[in-house]
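Below: sequence and its predicted model.
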Amino acid sequence: MFVKIIGKLTLLLYALLIAGPLYVVGVSIFKQGNGLFADPLGWPKPWTLENVTAIFGEQPMGRYFLNSAGVTLATVALELLLSSLIAYAIVRLGGRSGPALFALFAAGLIVPSQVSMLPIYALAHKLGFSDQLGGLVLVSAAMLMPVSVFMLTGFMRLIGRDILEAASTDGAGEWTMYWRMAVPLAAPSLAATATFLFVIVWNDLLMPMLLINGKSKLTLPLAILQFRGEYVTNYPVLLTGVVMTALPMTLLFMFLQRFFVAGLAAGSVKG
């Protein structure tokens, strides 16, 4: 009984630690410039929507939203195609080749993306990917490949080599088995991985900051930095932009979180 009470109190404390900053951010949207510092925890006096109008009045947020949506959709689609093919190949290879290939991609999880910033920038500049949304898509997909391969390989292993071997015996080619068997059977894993990737790519700031320079090509997280002044920053406007940027992915994750949890669980299964 005592242990249960301690556990509930710990969860309550953790919930308060999460809810506190969210509350401050939520009410700050409707406060005037000085209201946040005068009374951070109080209700807006008066309530105002000038922060929302300032967001759309000072910056072309619609353009930035389309940039983020395009980059996110293209990156996730390319990532799912390539990583599912790699995961299928790992399962089909078996023996020593499959685990060795899986270990190669899993090793990529160890290296933080910040460590490779300079090589990425130099290579992107050399290939002409700098300040190109298409280049941002390719670089983002490459950086996330270890994560998606790790998750999808766990799901592909659940399909079972016996099913694929039976189809191969009946004369099905590798592409047919991949497209007509592996992909439909791994649909929950693809949804889980897509949910995970959507959140990461949409909220990514590092890669756009590293590769994008033109103002018309900014993504939403990078565009939010435009509201930060050199000496003075209007934090209610800045926090409004943060909420508007995070809201689409928050709603998506709420609806698809069961696929996300399933993807994490299956990605940890050992073959």
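Thanks, I have the structure now.

Please make it C-alpha for all contacts and neighbour counts, starting now.
Fine.

What ranges does the stretch 1-150 of the chain have for its helices?
2-28, 35-38, 50-58, 61-93, 97-107, 117-127, 133-159 (DSSP state H, counting those that start in this stretch).

Go through those helices and pick out the most buried.
helix 133-159 (a mean of 22; mean count of other Cα atoms under 10 Å).

Now find how far off-centre that one is within its chain.
11 Å (Cα atoms, centre = their mean, to the nearest Å).

orientation of that helix relative to helix 61-93 in degrees?
40 degrees (axes from the mean of the first three to the mean of the last three Cα atoms, to 10 degrees).

What is the helix or strand following helix 133-159 packed up against?
Later in the chain than helix 133-159, the nearest helix or strand by DSSP states H and E is helix 161-169. Counting contacts by 3 or more Cα pairs under 8 Å, 6 or more residues apart in numbering; DSSP states H and E, helix 161-169 packs against helix 174-177.

hold the first one in mind and look at this next one:
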Amino acid sequence: MDLKTSVSTRAIQYALAYLFVLVALYPIVLMVASSFKTNMEIFANPLSLPQSFSLDIYRKLWEVVPFGDFLLNSVIVSVTSVVLIAVFSAMAAFYVARFSYRWTGVLYFFFLVGLMIPIKLGIVPLFLLMKDLGLLNSLWSLILIYTASGIPISVFILTGFFRTLPVELEEAARIDGCNHFQVFWRVLLPLIRPALGTVVIINFISAWNDFFFPLIFIQEDALKTIPVGMMVLFGEYETDWSLLFAGLTLSALPMIVVFLLASRQFMEGLTAGAVK
């Protein structure tokens, strides 16, 4: 392949990449732009930029609905769930990947079964369980469900990553006097940051955007998360779309921040692994 053909191929690849970026970002830009419009502007010129940029819609959003409560509940549920998933799945994956007992394969298969069976199939037993535990209309019901549903895929990802790490690192650490937990915490855990970044992104987005379980287990308005709480903006006869787009814009910001932070951690982990 000559230089001219190579340059042409590279130009086509960049053009397709930029086109994909534009297609992916266009709905987000349209959502943000619509949050500054009135209902009349949205219906008259849905694809145009707003005539003026004002934060009045966002101020009105905080006055019309308890959006602060919705946001706080979503943050508590999502962050707590992600932390619990990361901690428990990392320890379980370390055990499955590094300890060979007769029941290790069965334990790993048990986690894989959790990937095959949708948790929503057990909504009735889950509802009865939460009722018996007194966790209905409580954020802990969502936290426990998200943690249980997120651990299988997380263990699957982290186990594969643990198995790629050289065993010599652990042997050197044990020679220096480290026990199992110290090997896990000080030696291996910093090296699996790329996989942890993936786990954080997957589970945070899943918990943040979930509509089904908060609708079933939460009845009190002050405890609703953003996806369910935003339903109050849909009126029986009319809907204030500008308020709805403003709420969607605010609810998307934490996901974007988490994605950027986890992506940076992901790249730093890859670079550290390459250097080592």
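Happy to help now that I have it. Just so you know, these numbers come straight off a predicted model, no measurement behind them.

coming back round to it: can you list the helices of the stretch 1-150 of the first structure in a markdown table and add distance to Phe260 of the first structure?
Output for the helices of the stretch 1-150 of the first structure, formatted as a markdown table (distance: least, Cα to Cα, whole Å):
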| stretch | distance to Phe260 of the first structure |
| --- | --- |
| helix 2-28 | 21 |
| helix 35-38 | 35 |
| helix 50-58 | 31 |
| helix 61-93 | 14 |
| helix 97-107 | 19 |
| helix 117-127 | 28 |
| helix 133-159 | 10 |
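
and Gly171 of the first structure, which of those is closest to it?
Closest of these to Gly171 of the first structure is helix 61-93, at 15.6 Å (criterion: Cα to Cα).

contacting residues around the counterpart of Gly42 of the first structure in the second structure?
Gly42 of the first structure maps onto Ser48 in the second structure, with residues paired by TM-score structural alignment. Contacts of Ser48 of the second structure were listed using Cα atoms under 8 Å, 6 or more residues apart in numbering, and none were found.

swap in Pro152 of the second structure?
When contacts are counted by Cα under 8 Å, 6+ apart, Pro152 of the second structure touches Ser89, Phe111, Leu112, Val113, Gly114, Leu115.

Which one of the helices of the stretch 1-150 of the first structure lies nearest to Thr219 of the first structure?
The nearest among the helices of the stretch 1-150 of the first structure, by Cα to Cα, is helix 61-93 at 4.8 Å.

ok, longest helix in the second structure?
Using DSSP state H, we find that the single longest helix of the second structure is helix 241-275.

For that helix, which helices and strands make contact with it?
Under the contact criterion of 3+ Cα pairs under 8 Å, 6+ apart, helix 241-275 of the second structure touches helix 3-34, helix 39-44, helix 56-64, helix 193-209.

Just send those back as TSV, with distance to Cys178 of the second structure too.
Formatted as TSV, those follow (distance: least, Cα to Cα, whole Å):
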stretch	distance to Cys178 of the second structure
helix 3-34	47
helix 39-44	63
helix 56-64	52
helix 193-209	21
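
circling back to that earlier point, how about the longest helix of the second structure: buried residues?
Of the residues in helix 241-275 of the second structure, 241-251, 254-255, 258-259, 262-263, 265-266, 269-270 count as buried by neighbour count, 16 or more other Cα atoms under 10 Å.

Check stretch 186-204 of the second structure too.
187-189, 191-204.

what about the one residue sitting closest to the centre of the first structure, distance to Asp39 of the first structure?
Closest residue to the average C-alpha location of the first structure: Ile200 at 1.4 Å, with Cα atoms, centre = their mean. Here Ile200 of the first structure is placed at a distance of 33 Å from Asp39 of the first structure (Cα to Cα, to the nearest Å).

Kindly report the same for Gln32 of the first structure.
Going from Gln32 of the first structure to Asp39 of the first structure by Cα to Cα gives 11 Å.

Which one's more surrounded, these two?
Gln32 (21 against 14; other Cα atoms under 10 Å).

Hmm, that one is touching Tyr235, no?
No. Here Gln32 of the first structure lies out of contact with Tyr235, judged by Cα atoms under 8 Å, at a distance of 9.6 Å.

mind checking what Phe155 of the first structure lines up with in the second structure?
By TM-score structural alignment, Phe155 of the first structure lines up with Phe161.
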